[in-house]
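Trainee: predicted model, plus sequence, below.
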Amino acid sequence: MNGIGRAKRILVVDDDHDILDLMTIILTQEGFEVEVLDNGYTIIDYVIGNVPDLIILDLNLGNLDGRDICDDLKSNVDTQHIPIVIFSATYDRLYPNTKKCDADAFLSKPFELQQLKDEINGQLTKSALNQ
């Protein structure tokens, strides 16, 4: 899925361990190196020390809002280049009162496997072209 060369690293951040396990299985089978975090409290420090090629970030992380984490990552010079895909069962990007963030893409849970693959490939391709 990610072409020739080193495996692309994807960080998945979700407080649901079943989702983390499922995403790890799916993405590993597609040839990605997968890292997971089950909370957003340490994500900035973690990402700076372990720069992934893409982040898949849940919108609802217990007491944290994924949009705030996304904004923090996008406003940090060391992490702003990393594509971020937000996914959630409750996010409606068309609803005008929903708090916005600077994510590169949004996926609604549940999503189709092909939709996930297409979004990841699209974001990685776009990121490679921008470097």
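Mentor: Yep, it's here.
Trainee: drop to CA atoms for contacts and neighbour counts, all remaining ones
Mentor: Will do.
Trainee: surely residue 78 meets residue 49?
Mentor: No: if you go by Cα atoms under 8 Å, residue 78 and residue 49 don't touch, sitting 10.0 Å apart.
Trainee: neighbour count for the two, which is higher?
Mentor: Of the pair residue 78 and residue 49, residue 78 is the one with more neighbours under other Cα atoms under 10 Å, namely 14 against 10.
Trainee: another one to put next to it:
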Amino acid sequence: MKRILVVDDNSAILDVLEILLSEEGYKVKCVDDASDFLPVVIDFEPQLIILDIQLGRYDGRALCDNLKGLGNTKDIPVLLMSAKVNIRDMGVYTCTAQEFITKPFDIDDVVRRVSSHINR
């Protein structure tokens, strides 16, 4: 069973994605606190991560870049999420994520994007 880690500080988003992705046959782990992000990634060994950009005092883009800089996690696809219409609205920042999902998101679009990255 393919594993997906979802990191967001909004419990409603976590609930929706957990139900949606579980129904698609994925094992889903949801985390609402980015302070233990890397240990969870190492322990859970996800094949894909859905990561909110604005996580309180954490920036999801920086977490993504940190993840991509490590040998054992660099190949995990990351889909960033934000309520901002465009990632450029967040300010100048180079990011290594595979895709960007705008909230509110279209459920079918999220499933399609997840499938395109996790089933490669």
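Mentor: Cool, the structure landed. Just so it is clear, the model here is predicted, and its values are computed rather than measured.
Trainee: the longest helix seen in structure 1 packs against which elements?
Mentor: In structure 1, taking DSSP state H as the definition, the longest helix is helix 113-130. Helix 113-130 of structure 1 is packed against strand 54-58, with contacts defined by 3 or more Cα pairs under 8 Å, 6 or more residues apart in numbering; DSSP states H and E.
Trainee: which bit of structure 2 covers the strand it packs on?
Mentor: Aligning strand 54-58 of structure 1 against structure 2 (TM-score structural alignment) gives residues 48-52.
Trainee: now do stretch 77-90 of structure 1
Mentor: Going by TM-score structural alignment: stretch 77-90 of structure 1 matches residues 71-84.
Trainee: what are the boundaries of the helices in structure 2?
Mentor: 11-23, 37-44, 60-68, 107-118.
Trainee: can I get those in JSON lines including distance to residue 93 of structure 2?
Mentor: Converted to JSON lines, the helices of structure 2 look like this (distance: least, Cα to Cα, whole Å):
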{"stretch": "helix 11-23", "distance to residue 93 of structure 2": "24"}
{"stretch": "helix 37-44", "distance to residue 93 of structure 2": "20"}
{"stretch": "helix 60-68", "distance to residue 93 of structure 2": "8"}
{"stretch": "helix 107-118", "distance to residue 93 of structure 2": "23"}
